[in-house]
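In: Mind looking at a prediction? Sequence and model below.
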Amino acid sequence: LSSALEALPPPRPQILYLCSEPPVPGAEVLLGAISAASPEPLPQRPRSAPGGGDIALHIYTSGTTGLPKAAVITERKLLAAASLARLCGVRPQDVVYTPLPLYHAAGLMVGLGGCIEIGATCVLRSKFSASHFWDDCRRYNVTVIQYVGELLRYLCQSPQRPNDRDHRVRLALGNGLRGDVWKRFLDRFGPISIREFYGATEGNGGFINYTGKIGAVGRANMFIKYFAPFELIKYNVDKEEPVRDERGLCIPVGPGETGLLVTKITKEAPFYGYAGDPMETEQKILRNVLVHGDAFFNSGDLLMMDHEKFLYFQDRVGDTFRWKGENVATTEVEAALAMVDFIQQVNVYGVSVPGCEGRCGMAAMCLKPGHSFDGQKLYSFVEDVLPGYAAPQFLRVQNALEITATFKQRKSHLVTEGFDPHVIRDPLFFRHKQAKAYVPLTPELHARILDTALAL
């Protein structure tokens, strides 16, 4: 933070810390001012009257294109997200356990914000722990838990205990829960109502699975169609663009077909975009979708709707994949790996790993002439500059990287081939935590990873 402040031209932003001593030069501290402040409510006169369109905060999201961007969260959107907890069935007498980071929209706006909006009690944990999760729930009489899909998978993978069902949790709300984990979770921990929802931080719509249909992220109904009209449209994954008809309009898919989710931008469902970045904002808008002149928010997600109008998440398109409950921007990882002295070009993408939620990071690279691959050096570099969830678990060394006709790096066939040494003839490497190095991915090691999700 201090190095970033030095690089910014004046006027520099105000930095506030909830502490007694400033951890970086130029920051202000709040504890003294808070202690000296009167406990009496503020009088009415100095208060402002914020409107629904006023900016409440910015939340950084990787979206589906480029580097992370500051999504504009208005007062209206903040209140809408906070009301999600009430819509899912949280009551004032509930105790809500949130082990999610508060720099995410889910933890901050839905978890903490939902408790404030309802008047429920919120229990925060600084870092998720599978071994302490249920002990915490028992200690604080928790009745509602918040999750991302990976969180519940970790709970299901933890050693079984005789008191697994000894808790008061009646409701779980979150997103990204896979159908097989859903079933295992209920079988092991008891009849807990699951409220799976879908939404993007910067998005203008979303869904709630209010019936508990296993595997679904929500259900379409007339209220959603009225307040936030959406469509699932045909999408060409190889070309990374929607399929259009002879009129230049997009083509809706039918029941049971996978399509790109787009939500109409209207007065009731506005898209506020990204702070100070009109070009990135425009990239998320898809125009001329159903009629010429309309505008839709491009979610970057592929969904499928069945004949009962239940919606199921299928995949993510573009330059982002989801791993360990986090969105990973491939361009950010590529920029980091490009600084390694023996790497000439790199292409980062996500691959499926059996038994794991989301997609795991993998990088195809070609080496600089006269340089050789150094697995220990690369491991140390990645450990220093990237968070664990963004570190590529698999590497593929190629003589040259393929590009498309529009000079974009080709990813689709790399994703399809994955990390199978029986299929791929290029040298493969695995990020081995015990060895603290990227080690050759042998058929034997590949089998161990498939059997146990080794060290992922």
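Out: Great, that's in hand.
In: Please make it C-alpha for all contacts and neighbour counts, starting now.
Out: Fine.
In: With residue 152 as the reference, measure out to residue 107.
Out: 15 Å (Cα to Cα, to the nearest Å).
In: Which elements pack onto the longest strand along the chain?
Out: Longest strand in the chain, counting residues (DSSP state E): strand 295-305. Counting contacts by 3 or more Cα pairs under 8 Å, 6 or more residues apart in numbering; DSSP states H and E, strand 295-305 is packed against strand 258-264, strand 285-287, strand 310-316.
In: In addition, the following structure is provided for comparison:
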Amino acid sequence: MSWSEVLNGTVRRVVATAQNGLEVVRLGGLETEARATDFRIVERRPMYRLRRYFADDELSPPSGPPVVLVPPMMMSADVYDVTQDQGAVGILHSMGLDPWVVDFGSPDSEEGGWDRTLADHVVAISEIIDRVRRETGRDVHLAGYSQGGMFAYQAAAYRRCRNVASLITFGAPVDTLAALPFGIPGDLAAPAAGFLAEHVFTRLSIAGWMARTGFQLLDPVKTAKSRIDFLRQLHDREALLPREQQRRFLATDGWVAWSGPAVAELLTQFVMHNRMVSGGFVIGDRPVTLAELTCPILAFVGEVDDIGQPTAVRGIRRAARKAEIYQYTMRSGHFGLVVGSIAAQQTWPVTGEWVRWRAGDGPRPQGIEPMQGDEPAVDQTGVSVTDRILHTGASIAEVGVETVRGVLGATAQAVRGSRELTAEAARALPRLVRLGQIQPHTRISMGKLLAEAGERSPRSECFLFDDRAYTNEAVNTRIDNVVRGLISTGVRPSTRVGVLMETRPSALVAISALSRIGAVAVLLPPTEDLAEAVQLGGVATIVADPDHLRVAERLGPPVLILGGGETRVLDIRPDSGTVDLEHIDPDDVPLPAWYRPNPGRANELAFVLFGRFGGRVEAKHVTNHRWALSAFGTATAANLGSGDTVYSIAPLYHSSVVLATLGGAIVGGSRIALSRGLDADRFSTEVHRYGVTVVAYTWTMLRELVDVPDFEFDASHPIRLFIGSGMPRGLWLRTMKRFAPAQVLEFYASTEGAVVLANVSGAKPGSKGRPLPGSTPVRVAAYDPVTRRFLEDEHGLVRECGVGEVGLLLGQATGHEAVNGAIRGVFTAGDAWVPTEHLFQVDADGDHWLMDERNAVVRTRRGLVYGEPIVCALGALEPIDLVVNYAVQVGDEEVAVTAVTLRPGMSLTASDLADGLAELDEDRCPDLIHVVPEIPISTSYRPRRSALRVAGLPNPGARSWYRDDDGRYRRLTKAALAELQGRAAPTHLTGPSVDVPGGG
């Protein structure tokens, strides 16, 4: 080639480059003469415009199954029509389908656009499905790219798949925290997302250029390579034109603004709390879960997609176990899934074939395979090291850029454990510090903490009930309105007001409103002891729901009615004096001069609760400090945070619900989910729909779930923890097996005083654990249950029990509590301790084990028999369901009798009993064991033994056993029973002792 030819070629190249460059500068790109595909706007709303493509095509009008394509929030709807021959709508139409596209427009050019929420987008898609269904008469195939795919999942779940033929998504992450871009660890991303949602995007929206720049930075190597390639080929117009529309779309034209509220909601629900997987994300005021998706799903997965990473995309398998889910894996990055030659060759033809197959018009497309449910390791994203190196390494070599992503990923894994511990400490320390700063006159109460939550996060959900979500702002407004109603009827600080209500939002509001006034909430259990409870609680007024109107009016005090729904009809007698609080306009009630919201101080009475001890009803007085101790202690021990939803299936009047469940959730900033009652089907539905992570129980409540033979509960449930008190060891073990990998956090809390124990580690099922940080110091004092006196040492002080010795649990008097029964001079001169009702022993590790109520110990001729070790030992046997131990008087002595019930279809033998009790000392085993058809259960699910005790000794038979002189259990015969009844021997124990208050 001559020098002149080379020179001429160079000149032509320079001239062509200059001409094309000038065109790019003037027009933003090269003129391709390409035109957008024809479409008609069939629906125009403030939130969207609905496009129907080829609607006016007389030669080929749309007639096949409708496919609605949803763009991401930050991308133009034209992503599905970049070029007609290679775009989605053109290819799908050529395959006989009916393509529709959702156009959300850009918030910066739409009226009210900057105020759009994420829920607005989902509700809009639901409306569009209805419109397309009416227009075509056919169910809709809903498809979405990236966040548009997330919208598609959410909208289908919101509708519970009504009129949705199938879901198709392209690089749509579900398990967002499993694999974030750049390999960012989820436990770093979640708090960062929370900060951005609360402090940045409440004030700032994202312009289109910011969205474009941000996404280009997610793959800077590819962005730099594409720009360099464009510049290198700028002289060759023919080579650039085929890809010019795609380049211009991704470089400039394809990006739209994001509204701040929508971004904040996205970060909060789906990054910070990952509720696409756990369930419980809220659309409007409705909690929604992907667990209710039942339509077929096809997910396109990019092997080298670092934005919608494979592991995150395949999270749909965990989230939607009921659905038939398929995947199509492509060697593509994120944008290549829907735009470009690979998408034209694979994505859209496969999508069309999928729709035909689901419509019964063709076979299953090649390459589509069922998505497997295998869980990846915690350090995997789904993009293999080889794929990442091959895909990005070549680009790096071309543009001369080095990467340290792998090193950063390895470093992140190395510090993951320490970071998680740091995150837990960051939550726990402020709570413990605040608890430690509480003095007798510190203002602290339920009403105050709810008000603080409302000020901190007004739009966050406070509680969920009956498929509705209530925000902190709405709840506090309702509380303040009820406060005015109560004040108008004469309720003042320290007034004792009975609350007689079923579990419902108005019950929670009533309790909180009383706290906000500084009144005392007396939580009345709707039992046969109701009149006695009203008297013991000193109730001056009763707040009841409509269901308890008649019962409340018979109790004597004035009655106020609250709640029951907008359509309720009350039959209030004119002469009854009953007041309907719902008819009081809060704006008409002036606040008196004495009113100060949330005046309750730590040492003031907050609640009166009730329990049954020794066969009688007792009132338990709970101060604000005592409530705060349980609230902060539960939040700390359970590591509750804003991502948790705490589900209460126990009634609100139960002490553990008020002290631990509600208190812990409020302090932890967690959502509270209330249920109308314990039902297996309702439990399964609400756990997924609300995204329940923590379940609160009482006593044997979980039997209703664990032992139901036909109870269907998905193994992918979001529950991580059960918290409560009184669960028998056997049920504890069955619960962990049934709901694995969830753990059990068992508490022991004295209602009066400030003793709180918790088995935080769960390593010793049955143990009550150790005192929580911030709770009062505890000691186990030597105690004689027979004489009901403390045992002294040589100095006249009460002796503290050693390891394994049984004694009475005491809590040190703190000065915060308005309690009776504190005793002084116990372990040192002048000290003050509050006795509990329970006997404990402490093991060598410092863990506390409950032995019995101090008035329930059986005094046999062999010595003392404690009930709880027997319950734990026999309850662990597979055939046994419930166990109770009680005393039957025979002559001058007591006989230790144990009653058990069996699980369905199982039997019990003497050898089973011997194996179960093998670890107990012989003298602490029961004299008699018998199988009974049923053990009565209280309204709080506590096994009752009073009726069995009254019935006396069991009858001889094949399911009754007695312990012979050699310590073996034999079938109880008439002769053996007669011999037992003929025995009579006095019982006595001796030793230095002092009287115990309240022990009689």
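Out: Right, received. Where do you want to start? These figures come from a predicted structure and were not determined experimentally.
In: Once they're superposed, what TM-score comes out?
Out: Overlay of the two chains. TM-score (TM-score structural alignment, normalised by the length of structure 1): 0.64; 354 aligned residues with a Cα RMSD of 4.3 Å.
In: could I get the helices and strands packed on strand 295-305 of structure 1 as TSV with distance to residue 18 of structure 1 and mean neighbour count?
Out: Putting these into TSV (distance: least, Cα to Cα, whole Å; neighbours: other Cα atoms under 10 Å) gives the following:
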stretch	distance to residue 18 of structure 1	mean neighbour count
strand 258-264	39	25
strand 285-287	38	19
strand 310-316	37	19
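In: how about the ones you listed, which one is nearest residue 53 of structure 1?
Out: strand 258-264 (18.1 Å; Cα to Cα).
In: against structure 2, where does the closest one fall?
Out: Alignment note (TM-score structural alignment): strand 258-264 of structure 1 is matched to residues 806-812 of structure 2.
In: Kindly report the same for stretch 301-311 of structure 1.
Out: Going by TM-score structural alignment: stretch 301-311 of structure 1 matches residues 838-848.
In: What is the end-to-end distance of the matching stretch?
Out: First residue to last in stretch 838-848 of structure 2 (Cα to Cα) measures 11 Å.
In: try stretch 208-215 of structure 1
Out: 12 Å.
In: Residue 395 of structure 2 -> structure 1?
Out: Checking with TM-score structural alignment, residue 395 of structure 2 has no match.
In: In contact with the residue nearest the centre of structure 1, which residues?
Out: In structure 1, the residue lying closest to the centroid (Cα atoms, centre = their mean) is residue 327, at 3.8 Å. Residues near residue 327 of structure 1 by Cα atoms under 8 Å, 6 or more residues apart in numbering: 61, 62, 63, 320, 321.
In: Adding neighbour count and secondary structure, write those residues out as a markdown table.
Out: Below are the contacts of residue 327 of structure 1 laid out as a markdown table (neighbours: other Cα atoms under 10 Å; DSSP: H, G, I helix; E, B strand; the rest coil):
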| residue | neighbour count | secondary structure |
| --- | --- | --- |
| 61 | 22 | strand |
| 62 | 22 | coil |
| 63 | 26 | coil |
| 320 | 24 | strand |
| 321 | 25 | strand |
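In: Let me know the closest of those to residue 140 of structure 1.
Out: Nearest member of the contacts of residue 327 of structure 1 to residue 140 of structure 1, counting by Cα to Cα, is residue 61, at 31.8 Å.
In: So which residues make contact with stretch 123-131 of structure 1?
Out: Outside stretch 123-131 of structure 1, the residues that touch it by Cα under 8 Å, 6+ apart are 95, 96, 97, 98, 99, 100, 101, 140, 151, 154, 155, 158.
In: Quick one: map the first one onto structure 2.
Out: Using TM-score structural alignment, the equivalent of residue 95 of structure 1 in structure 2 is residue 645.
In: Ok, residue 217 of structure 1 next?
Out: Per TM-score structural alignment, residue 217 of structure 1 is aligned with residue 768.
In: Just tell me what residue 26 of structure 2 corresponds to in structure 1.
Out: Checking with TM-score structural alignment, residue 26 of structure 2 has no match.
In: Assumed residue 26 of structure 2 was part of a helix.
Out: Yes - Residue 26 of structure 2: assigned to a helix according to DSSP: H, G, I helix; E, B strand; the rest coil.
In: number of nearby residues for it?
Out: A count of neighbours around residue 26 of structure 2, defined by other Cα atoms under 10 Å, yields 10.
In: That one and residue 245 of structure 2, how far apart?
Out: 16 Å.
In: Contact partners for residue 772 of structure 2?
Out: By Cα under 8 Å, 6+ apart, the neighbours of residue 772 of structure 2 are 633, 637, 756, 757, 758.
In: Per the alignment, name the residue of structure 1 opposite the third one.
Out: Under the alignment (TM-score structural alignment), residue 756 of structure 2 pairs with residue 206 in structure 1.
In: Would you check that its match makes contact with residue 217?
Out: No - when contacts are counted by Cα atoms under 8 Å, residue 206 of structure 1 is not listed as touching residue 217 (9.3 Å).
In: Tell me the counterpart of residue 47 of structure 1 in structure 2.
Out: Checking TM-score structural alignment: residue 47 of structure 1 goes with residue 596.
In: Quick check: its match vs residue 606 of structure 2, distance?
Out: Distance from residue 596 of structure 2 to residue 606 of structure 2, by Cα to Cα: 16 Å.
In: The two: which is more packed in?
Out: Comparing residue 596 of structure 2 with residue 606 by other Cα under 10 Å, the one with more neighbours is residue 606, at 28 against 13.
In: re the thing from before, helices - which of the contacts of stretch 123-131 of structure 1 land there?
Out: Counting by DSSP state H, the contacts of stretch 123-131 of structure 1 place 151, 154, 155 in helices.
In: Closest one of the residues you listed to residue 257 of structure 1?
Out: The closest of those, once distances to residue 257 of structure 1 are taken by Cα to Cα, is residue 151, at 28.9 Å.
In: what residue of structure 2 takes the place of the closest one?
Out: In structure 2, the residue paired with residue 151 of structure 1 is residue 701, using TM-score structural alignment.
In: Secondary structure element holding residue 211 of structure 2?
Out: helix 208-218 (DSSP states H and E).
In: Which stretch of structure 1 lines up against that helix?
Out: Under TM-score structural alignment, there's no match for helix 208-218 of structure 2.
In: Residues contacting the helix or strand following that helix, please?
Out: As assigned by DSSP H and E, the chain's next helix or strand after helix 208-218 of structure 2 is helix 220-232. The contact list for helix 220-232 of structure 2, computed with Cα under 8 Å, 6+ apart, reads 216, 217, 240, 392, 395, 396, 398, 399, 401.
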